[in-house]
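[1] below are the sequence and a predicted model; questions follow.
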Amino acid sequence: MQDSCIKCRSLLFVALFILLFSACTDNGSQAEDDNDDGKVSSGTSTDEKNISEVKDGFLIDSRDGHKYKVVTIGNQTWMAENLNYAYLEPMYGNDSSSFCYNNDPSYCKKYGRLYLWDAAKDNAGRFNSNENIVRGVCPLGWHLPTRDEWEELLLTTGGFSVAYRTLKSKTGWKDKKEPNDNNGTDDFDFSVLPAGLFSNIYDKNGVYDEEGEKAAFWFYTKRALASPTPYFLFLKDDNVVYVVVSSKTYQQLKVSVRCLKDVPMENENSEKSKGKKGKSGSFTDSRDGKTYKTIHIGSQTWMAENMNYETGNSNCPLDSAGLCDEFGRHYGFSAAVDSACPVGWHLPSDHEWSVLFNEVGGVPIAGKMLKSSTDDWIYYDGVRGGGSDAYGFTVLPAGERDESVWRNAFFWSSTKMSNSNDAYVMGMSFIDDRITVYKCGKNCTLSVRCVED
């Protein structure tokens, strides 16, 4: 697979991509556990009638009366605790399909339950579902998060390079070198605890492992709603990692579930859907005399055009000088970091990109807000694929290397992934309004937008 082709790697975005473990078995489970209210959860009832409502910062699950803290972050409302609903359908040789770590009920009270994928997505069809989302094992009115929804959370809470710290709880994580070195700051009250998981990394028969060190959560890709592809996301040390799960693995892998509140589509991000252009200006690059439009959005001042400074390891889209004039140049990562931006400006980090996205309404609509409204974008389903350019940022479909011109825009961030030579890339497409985060390495050449120091 070529490193330069982002569109061919849409499943490899953000962080370490790992194809997992072979199948494992575990026949033990805690079939029921007392929750904090002294009640026993049961996965066999389908008689719920009411949406589980939020009141005074808490969600009461109408199925079993279990009480969960909730938190609103940006445009999303999440459970601030792991789900602890006992889904008891026997699956794959197990006597249940949700489990307490080490089959000890005290861990369910501390961390919530660990779920097989088929339990997380409610494969037995116990609960009513929405055709547009996978409710899964979550309470009525809530659902299993998608990849895009997790991605929105990570960007809203500071970007991938810092979210591992801002989302983790302040206590409970095993230290690496110094006291409290591995705990988080819990800046958003999301309170991720190191619940561990069940896998066969260290034992071919499967073991409960990494309690105190790792948190892992199920999610899926919305593009495959009829048969959602299982992934899990985990936080460990200084990493946020997405992992695709092979069909042989998800039958036995057991990880946590965080549920996300349903939001009517017409109400999403309505407050900032029109946008407000900031103060515009211009900047002349003393190196070659080119002048660029600038725009002030929130607390940041950005160039409102792609960089077009010729330097080593850069090229014109499709090797056309005319497209350089229209779309700016494509840069390799080293050139993007070291020489693309003029003095007084720099390549933005993933956190700086996330500040911009949050300012213009959030990840789900930031593409629409930032994309140009010009005819450069191709049509999709009879509609021009551009945006409203509500803030004057004017993203054009410059593509990447020799591909996807007039379809997509990809921008380098300066943030490299942990233990990798790849960096985070911000992508916008002609087919939707959101931001998608990718990874790309030394063979990629992409657009550069500079932000003022």
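    Received it, and whenever you're ready, just let me know what you need. Numbers count the residues shown, from 1 in each chain.

[2] make it CA atoms for all contacts and neighbour counts henceforth
    OK.

[3] where do the helices of the stretch 201-350 of the chain begin and end?
    Secondary structure of the stretch 201-350 of the chain, counting by DSSP state H, counting those that start in this stretch: helices at 321-327, 333-338, 350-359.

[4] and the second one, what other elements does it pack with?
    I take that to be helix 333-338. The contact analysis (3 or more CA pairs under 8 Å, 6 or more residues apart in numbering; DSSP states H and E) places helix 333-338 against strand 408-416.

[5] okay, the angle between the strand it packs on and helix 350-359?
    Computed by axes from the mean of the first three to the mean of the last three CA atoms, to 10 degrees, the angle separating strand 408-416 from helix 350-359 equals 130 degrees.

[6] I'd like the next helix or strand past strand 408-416.
    Using DSSP states H and E, the helix or strand that follows strand 408-416 in sequence is strand 423-429.

[7] out of the helices of the stretch 201-350 of the chain, which is closest to Gly172?
    With CA to CA as the measure, helix 350-359 is the member of those nearest Gly172 (26.0 Å).

[8] and the angle from that closest one to strand 423-429?
    Comparing the axes of helix 350-359 and strand 423-429 via the same axes, to 10 degrees yields an angle of 30 degrees.

[9] which strands and helices sit next to helix 350-359?
    helix 147-156, helix 160-166, helix 363-370, strand 408-416.

[10] tell me which residues touch Thr221, please.
    Thr146, Arg147, Asp148, Pro228, Thr229, Pro230, Tyr231 (CA atoms under 8 Å, 6 or more residues apart in numbering).

[11] now do the contacts for the fifth one.
    So that's Thr229. Tyr220, Thr221, Val244, Val245.

[12] before we move on, back to that, for Ala195, state which of the contacts of Thr221 is nearest.
    Tyr231 (17.2 Å).

[13] if I look at the closest one, how far off is Lys110?
    24 Å (CA to CA, to the nearest Å).

[14] again, but for Val241
    Taking CA to CA, one finds Val241 at 23 Å from Lys110.

[15] related to what we said a few turns ago, the helices of the stretch 201-350 of the chain: which one's closest to Glu53?
    helix 350-359 (26.7 Å).

[16] hmm, back to that, can I get the buried part of the contacts of Thr221 as one PyMOL selection?
    This is the PyMOL syntax for the buried subset of those, where burial follows 16 or more other CA atoms under 10 Å:
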select buried, resi 146+147+148+229+230+231
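
[17] residues contacting the nearest residue to Leu235 once chain neighbours are set aside?
    In this structure, Leu235 finds its nearest non-sequential neighbour in Ala215, 5.3 Å apart by CA to CA, 6 or more residues apart in numbering. Counting by CA under 8 Å, 6+ apart, Ala215 touches Val192, Leu193, Pro194, Ala195, Gly196, Leu197, Phe234, Leu235, Lys236, Ser256.

[18] below is an additional structure, to be compared with the one above:
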Amino acid sequence: MNTKIVVFLSLFLFLLAGCGKEKDGKYYNLDNGLSLDGTSLLDFRDDQVYEVIEIGDQAWMAEELRYVTPNSKARKNIQLYSWEELMQESLSSNTVPSHVQGICPKGWHVPSNAEWDLLVDYLIILVTESIDSHDISRVHETVAKGLKSETGWPPYHNYFEWVDANGTNTFGFNAFPSSSSHIGFWSSTESDSLYALPFQLMHVQTIQQFIEDKRQQNACRCLKN
């Protein structure tokens, strides 16, 4: 049978079975919003489309979540959320996977601190092997640059000169800043009743994981279940 006919029939049966939705010529699975080729995600709540990137064994949204809630704040085409808004009444989790859907679309979840650690650890090993260097500072700088977008980061002054703060987007994560100096992503993991653990990329080409007040607003990247 002609290949085009086979593809057409497959898509027809996919839609007929109620398993998918078509948007702009792509077909998306109703269970998790993934396109048939696995490269994009359709959030059925607001019809927003996101690129998807696989890094190691994880499938990440390659863009910041843009889903608008009553208390989210828009900044540079990014929605920022308090930790409570992010979690949607779910309890703190540091498991792999976190099992916290929170504000993420169906079939996706808010990554735990342990899952952010898995991402960073995987990239540290990858970079250490690729540049053949065990200089921790250089490796961390290369990882940070590789996670950041190639544009959008304002230069910073290091007391001697202006320095380019843009990344290389080597890994396709494409993180844009939400301020002049950083982008923070919440995890599903709290430190205590008042504080939680975000993951942060800085203008100075570093990665930070620290404790922050749950009332602060950070971005969200969702992980596929």
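    That came through, no problem. Source: prediction; values computed, not measured.

[19] just to revisit the earlier point, distance to Trp353 of the first structure and neighbour count added to the contacts of Ala215 of the first structure, as TSV?
    Formatted as TSV, those follow (distance: CA to CA, whole Å; neighbours: other CA atoms under 10 Å):
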residue	distance to Trp353 of the first structure	neighbour count
Val192	24	28
Leu193	27	27
Pro194	28	24
Ala195	31	28
Gly196	31	23
Leu197	32	26
Phe234	22	20
Leu235	21	22
Lys236	23	20
Ser256	29	28
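
[20] now the two most distant members of the contacts of Thr229 of the first structure.
    Thr221 and Val245 (11.9 Å).

[21] so what sits against both of the two?
    Common neighbours of Thr221 of the first structure and Val245 (CA under 8 Å, 6+ apart) are Thr229, Pro230, Tyr231.

[22] what is the nearest of those to Ser106 of the first structure?
    Tyr231 (26.9 Å).

[23] quick check: closest non-adjacent residue to that closest one.
    Using CA to CA, 6+ apart, the nearest residue to Tyr231 of the first structure is Val244, at 4.5 Å.

[24] residues contacting stretch 218-225 of the second structure, please?
    Outside stretch 218-225 of the second structure, the residues touching it (CA under 8 Å, 6+ apart) are 32, 58-65, 78-83, 86, 97, 99, 104, 107-111, 178, 183-186, 198.

[25] which ones among these lie within helices?
    Taking DSSP state H, the ones among those that sit in helices are Trp83, Leu86.

[26] need the counterpart of Trp186 of the second structure in the first structure.
    The equivalent of Trp186 of the second structure in the first structure is Trp218 (alignment by TM-score structural alignment).

[27] list the contacts of that match.
    Taking CA under 8 Å, 6+ apart, one finds Trp117, Ala120, Leu144, Pro145, Pro230, Tyr231, Phe232, Leu233, Val255, Ser256, Val257, Arg258 in contact with Trp218 of the first structure.

[28] secondary structure element holding Ser106 of the first structure?
    Under the assignment here (DSSP H and E), Ser106 of the first structure is part of helix 105-111.

[29] tell me what that helix is packed against?
    Using 3+ CA pairs under 8 Å, 6+ apart: helix 105-111 of the first structure touches no other helix or strand.

[30] follow-up on the earlier one: pretty sure the residue nearest to Tyr231 of the first structure is touching Phe232, no?
    Yes: the criterion here is CA atoms under 8 Å, and Val244 of the first structure meets it with Phe232 at 6.7 Å.

[31] tell me which of these two has more neighbours.
    Of the pair Val244 of the first structure and Phe232, Phe232 is the one with more neighbours under other CA atoms under 10 Å, namely 23 against 20.

[32] and the more buried one, what pairs with it in the second structure?
    By TM-score structural alignment, Phe232 of the first structure lines up with Pro198.

[33] leaving out the residues flanking it, which one is nearest to that match?
    Spatial nearest neighbour of Pro198 of the second structure, chain neighbours left out: Trp186 (4.3 Å); criterion: CA to CA, 6+ apart.

[34] over to Ser191 of the first structure?
    For Ser191 of the first structure, the spatially nearest residue (CA to CA, 6+ apart) is Ser169, at 4.4 Å.

[35] aligned to that neighbour, what sits in the second structure?
    In the second structure, Ser169 of the first structure lands on Ser149 (TM-score structural alignment).

[36] so Ala366 of the first structure touches Trp353, yeah?
    No: under the criterion of CA under 8 Å, Ala366 of the first structure is not in contact with Trp353, lying 10.6 Å apart.

[37] looking at those two, which one has more neighbours?
    Remark: of Ala366 of the first structure and Trp353, Ala366 carries more neighbours, 26 against 20, as counted by other CA under 10 Å.

[38] and the more buried one, what pairs with it in the second structure?
    Per TM-score structural alignment, Ala366 of the first structure is not aligned with anything.

[39] could you do Leu153 of the first structure as well?
    Using TM-score structural alignment, the partner of Leu153 of the first structure in the second structure is Leu119.

[40] that match: neighbouring residues, count only.
    Leu119 of the second structure - counted by other CA under 10 Å - has 16 other residues nearby.

[41] so it touches Ile55, yeah?
    Yes: counting by CA under 8 Å, Ile55 is a contact partner of Leu119 of the second structure at 7.4 Å.

[42] overlap of the contact sets of these two?
    With CA under 8 Å, 6+ apart as the test, Leu119 of the second structure and Ile55 reach no residue in common.
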